[in-house]
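S.K.: Curious how this folds, go ahead:
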Amino acid sequence: MIDAMSRGGSVEDVAIVGAGIVGLAHAWSAARRGHRVTVFERGAIASGASVRNFGMVWPIGQPPGEARAIALRSRDAWLEVASEAGVWVNRCGSIHLAHRDDEWAVLEDFAATAPELGYDCKLLTREEIARHTHAANPDGLIGGLFSLTELGVDPRSVIRTLPGWLSGRFGVRFHFGVTITDVEPGKVRGSEGRCWDAHRVVVCGGADFETLFPTLLRESGLRRCKLQMLKTVRQPAGWSLGPHLASGLTLRHYANFAAVPSIAALRNRIAEETPELDRWGIHVMASQNDAGEIIIGDSHEYDSAVEPFDKAEIDDLILRELRRVIRLPDWSIAERWHGVYAKHDAQPLFEADPLPGVHVRTGTGGAGMTMSFGLAERSWERWT
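M.R.: Next up is the predicted model:
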């Protein structure tokens, strides 16, 4: 355990606003350094984007350099936290499946430079894919890209389990059902007028751009993004998906593939053949939780298009595209939902320090499970 005194620092009273994964990661990083931490969450439990995702820890999707290093650091933290807190984690890895020639071209080009960029991945033949997963549709399958680094977690369980563990292990205090309405240096104030002193405040408000520092967030370049997702029933007889699976559509979504020359042909073909997928920002992936259910998605709608009403067309397109690339024993849908997260077009995280000792951390752009712990560690190293 790291503690502030052993590092020559001083113990601080730290207030974290928001008990989603970004807030919990910052609370963990502070508490393990010996700080006294209090977390405020306006809901009875965090119920935003942190519980509405695949549960994928996805370093393969981050671009080379600092962002990938942060993702890998998060991966290490997940393994440490899961071991201590008793949280389920699956070292499953991932496979990007190629069923079209242009998808395979992107994977070949990426794999050629991946080692020098620090990616631990390799190309698989269709026969090799079959040894990793029974879910890949063999019809038209050319090959795939396997990465060892991806993990699976259950986001709903994580968000409900970590507060109790942080409380018991580090003495972190949680105030649920408390909305922080004002922050100033050395102090936070709740909606009922109560104040708490804090040497340092970290605001992790997710897609809430209005409650705290609305002018800053309005001018930040942050956008709201809505995604639609689905979950199947438990698959029968212990059937296992194996690695996380992603289709060729995903290659146009994640930043790690953006510099691959052959990506342009793939994007053009998708835009011409299936413009409805670009219209709704659909790329399809699948993961499996510890209950044996398959999480599938997703879509991307931005800004004024973010509405509380979900579109059956989007769900149908997600299922259509996934059925082309994977096979499941049981496609029965048990749940449908949407999430809204904050995303910055140019940065993996929005970081601002609007007041002395006050820090805003949001905008992980759908990569909260992947990036939060590494970003929190980086933050505390800067502050300590």
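S.K.: use CA for all of it now, contacts and neighbours both
M.R.: OK.
S.K.: Look up how far residue 382 lies from residue 376.
M.R.: Relative to residue 382, residue 376 is positioned 10 Å away (CA to CA, to the nearest Å).
S.K.: just checking, next helix/strand downstream of the longest helix belonging to the chain?
M.R.: Criterion DSSP state H: the longest helix present in the chain is helix 66-85. Tracing the chain C-terminally past helix 66-85 and defining elements by DSSP states H and E, one meets strand 89-90 next.
S.K.: Quick one: list the elements packing against that following strand.
M.R.: Helices and strands touching strand 89-90, by 3 or more CA pairs under 8 Å, 6 or more residues apart in numbering; DSSP states H and E, are helix 66-85, strand 151-153.
S.K.: 7 Å instead?
M.R.: In terms of contacts (3 or more CA pairs under 7 Å, 6 or more residues apart in numbering; DSSP states H and E), strand 89-90 is packed against strand 151-153.
S.K.: Check which element follows the strand it packs on along the chain.
M.R.: Next along the chain after strand 151-153, taking DSSP H and E as the criterion, comes helix 155-170.
S.K.: returning to that earlier point: same drill for residue 376 and residue 382, tell me which one is more crowded.
M.R.: More neighbours surround residue 376 than the other of residue 376 and residue 382, with 23 against 8 (other CA atoms under 10 Å).
S.K.: Distance check, the more buried one against residue 70.
M.R.: Distance from residue 376 to residue 70, by CA to CA: 9 Å.
S.K.: same check, this time on residue 310
M.R.: Per CA to CA, residue 310 is found 33 Å from residue 70.
S.K.: ok, those two, which is more surrounded?
M.R.: Each of residue 310 and residue 70 has its neighbours counted (other CA under 10 Å); residue 70 has more, 23 against 16.
S.K.: Nearest residue to the more buried one in space, ignoring adjacent ones along the chain?
M.R.: Nearest non-adjacent residue to residue 70, counting by CA to CA, 6 or more residues apart in numbering: residue 374, 4.8 Å away.
S.K.: this one as well, want them side by side:
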Amino acid sequence: MTENYDLAVVGGGILGLAHALAAARSGRRVVVFERDARANGASVRMSGLVTVAGHAAGGATRRAKRSRDVWAEVCSQAGLRIEHEGLSIVARRAEAATALEAYAATEPAPGCAFYRPDDAHALFPQFRGDIAGVFWSPDEIRVEAKSALPKIAAWLEDTHDVAFRWETAVTAIEGDVLRTSRGPVSAQAVVVCPGDDFRTLYGERLAAAGLTRAKSQMLRVRYEEGFELPGAVATDLSVPRMPGLEGLDGVEALRARLEAEQPEHIQHGVVMLASQSADGSLVVGSSRTLEATPDPFQSQAIDDLILEELAAVFGKRPKQILSRWTGTYAFSVDRPLFVEAPEDNVRVVIAGAGAGASAAFAIGEDVVADLFKAG
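M.R.: Take a look at the predicted model:
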């Protein structure tokens, strides 16, 4: 007998789980299909930071703020530890300080502040050397992504009666029937969250969407002397990549200066984002290399660029590198959020800017509301 559900979700990453939560909260019967034995893509390989600052004004900022609120609810209810809160962006150059100070005064950044050098050194003694100031946002939260995703899935199953079909591939969607590697399943509506798999389902449509794949290098490190970070930490390299700062004074001048002074960092898409775990170690990233088929190899030269920027903030490189890994994710220059309806009852949803965790829960609510609006 064919199983019947209100919503089938293809993909067990954070976007898939977000859609499952939105539908389950509205009283619908949900099943999630994941081809692996557990979530193993970008959702568990990135830093686990849920960002609010720096998103483009309008819909992107609204989604980030709503998702952050839902994350807080989920962490409380599912027993997830919030590792830390807040984001510091260390301005190493005057141009970065100009842009960040201007952004702190904008409407999308309530509660944010920019501290000039004397105050910044007093408030953030972890940051060594000459700095032009520090931008602070109190809104960010960070979870350990690798352990958070299984806990959220278990909570959805236990508390919201979401069914999970692990190690089950969906090979075709025909009306309200999903053809899977373990037999057919029926669902009134379907959400496909393929991550960076652009070929298995709706490959022709995705091929025309201008999406590519991005490879990122990450590390977990430990300093010999322990210290506590004031939330996540980023630097100048992040500023030109933050859509919410586009067009502000200082951004273009900073971009030009970075291209002149740190050309290899720019070439390999390196930014420095450090987040702290409960054991004091730091998750540090990352790079961005765009390829249709990213290779699986970690480059020591790129790791060194990341660690060089880390040392510029904290005064020296860490004593230990505990682990290294790569992740891949969908990327689009023009479409940070891809939502399309190949069929009336199907939505294909891709976060195309490596920020799925920061928008997932709001995206899930919006897409589920749209799919079931007639009901």
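S.K.: re earlier: between the longest helix of the first structure and helix 155-170, how big is the angle?
M.R.: Taking axes from the mean of the first three to the mean of the last three CA atoms, to 10 degrees, one finds helix 66-85 of the first structure and helix 155-170 inclined to each other by 70 degrees.
S.K.: how big's the offset between helix 66-85 of the first structure and the second structure?
M.R.: Mean deviation of helix 66-85 of the first structure from its aligned counterpart in the second structure after superposition (mean CA distance after the TM-score superposition for the first structure): 0.4 Å.
S.K.: If you count neighbours, what's buried in that helix?
M.R.: 67-75, 77-79, 81-82, 85 (16 or more other CA atoms under 10 Å).
S.K.: In the second structure, which residue range corresponds to it?
M.R.: On the second structure, the counterpart of helix 66-85 of the first structure by TM-score structural alignment is residues 59-78.
S.K.: What of stretch 336-350 of the first structure?
M.R.: Alignment of stretch 336-350 of the first structure against the second structure: residues 324-338, by TM-score structural alignment.
S.K.: Span of that stretch from start to end?
M.R.: End-to-end distance of stretch 324-338 of the second structure (CA to CA): 30 Å.
S.K.: do stretch 90-109 of the second structure as well
M.R.: End-to-end distance for stretch 90-109 of the second structure: 17 Å, by CA to CA.
S.K.: cool, and stretch 240-248 of the first structure?
M.R.: In stretch 240-248 of the first structure, first residue to last residue: 21 Å (CA to CA).
S.K.: That stretch: how far from the chain's middle?
M.R.: Centroid separation between stretch 240-248 of the first structure and its chain, computed with CA atoms, centre = their mean, to the nearest Å, is 17 Å.
S.K.: The second structure: matching residues for that stretch?
M.R.: Stretch 240-248 of the first structure covers residues 228-236 of the second structure once aligned (TM-score structural alignment).
S.K.: buried stuff in that stretch?
M.R.: Buried-residue list, stretch 228-236 of the second structure, by 16+ other CA under 10 Å: 229-236.
S.K.: just stretch 327-342 of the second structure next, same as before
M.R.: 327-332, 336-339.
S.K.: Just the closest of the residues you listed to residue 116 of the second structure, please.
M.R.: If you rank those by distance to residue 116 of the second structure using CA to CA, residue 336 comes first, at 32.4 Å.
S.K.: That closest one: what's its closest spatial neighbour, skipping adjacent residues?
M.R.: Distances taken as CA to CA, 6+ apart place residue 352 nearest to residue 336 of the second structure, at 4.3 Å, with adjacent residues excluded.
S.K.: Residue 138 of the second structure now?
M.R.: Excluding its sequence neighbours, the residue lying closest to residue 138 of the second structure (CA to CA, 6+ apart) is residue 86, at 4.2 Å.
S.K.: Please apply the same query to residue 11 of the first structure.
M.R.: residue 35 (5.0 Å).
S.K.: Neighbours of the aligned partner of the one you found in the second structure, how many?
M.R.: In the second structure, the residue equivalent to residue 35 of the first structure is residue 28, according to TM-score structural alignment. If you count neighbours by other CA under 10 Å, residue 28 of the second structure ends up with 17.
S.K.: so residue 28 of the second structure is in which element?
M.R.: Per DSSP H and E, residue 28 of the second structure falls between elements, in no helix or strand.
S.K.: Fine, thanks again, bye for now.
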